[in-house]
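[1] Quick one, structure for this:
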Amino acid sequence: MDLSEELAIANWRKASKSGSNGGDCLEVAPLSGGRVGLRDTEAPEKAPFVVSAGVWDAFIDGAKKGEFDF
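    This is a model prediction of the structure:
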């Protein structure tokens, strides 16, 4: 299966804390090889970003440590 097919059938989800504000969220989907797809809920027809497992793990680690808090 190529990446475009995988993205089309991916299990997209958004954070439970995003609420029902009608958008303004990112959705993520696990992909093969540990990769993760990211897309804007307001524009799901646009090509998503795809990051490696290492990039995703570093982002999650930073978020848990508060590196992105304002």
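[2] Going by C-alpha atoms from here, please, whenever you check contacts or count neighbours.
    Will do.
[3] Gly54: which element?
    Using DSSP states H and E, the secondary-structure element containing Gly54 is helix 53-64.
[4] to compare against the first, here's another:
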Amino acid sequence: MGDAELTGVHCRLDELLAERGMTLTRLSEEVGVSLVNLSVLKNDRAKAIRFSTLIAICEALDCAIGELLVRAER
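    Below you'll find the model as predicted:
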């Protein structure tokens, strides 16, 4: 069972980055979050996220929170 299945939340960061032609490195620079932490989020291994980080990511990607975080398919 994957982490997204355990938490019930899937992070669409990889898909949103691809749609916008942005790298994880560029996002890291824009939002001031380490590559390691963004990678954890991108790979559905995060157990929590700060609201300030969530807002910064959504602003950088010009997306809504519901586009970034969705319920995991079971």
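[5] Any chance you could compute the TM-score here?
    The TM-score (TM-score structural alignment, normalised by the length of structure 1) is 0.30; 39 aligned residues with a CA RMSD of 4.1 Å.
[6] hmm, back to that, who are the packing partners of the helix holding Gly54 of structure 1?
    Applying 3 or more CA pairs under 8 Å, 6 or more residues apart in numbering; DSSP states H and E, one finds that helix 53-64 of structure 1 makes contact with no other helix or strand.
[7] in that helix, what's buried?
    By 16 or more other CA atoms under 10 Å, the buried positions in helix 53-64 of structure 1 come out as Ala53, Trp56.
[8] what do you get for stretch 25-39 of structure 2?
    Neighbour-count burial for stretch 25-39 of structure 2, counted by 16+ other CA under 10 Å, picks out Leu27, Ser28, Val31, Leu38, Ser39.
[9] thought the third one was touching Ala60?
    Yes. Counting by CA atoms under 8 Å, a contact exists between Val31 of structure 2 and Ala60, whose distance comes to 7.1 Å.
[10] and Leu17 of structure 2, how many neighbours does it have?
    When neighbours are defined as other CA atoms under 10 Å, Leu17 of structure 2 has 16 of them.
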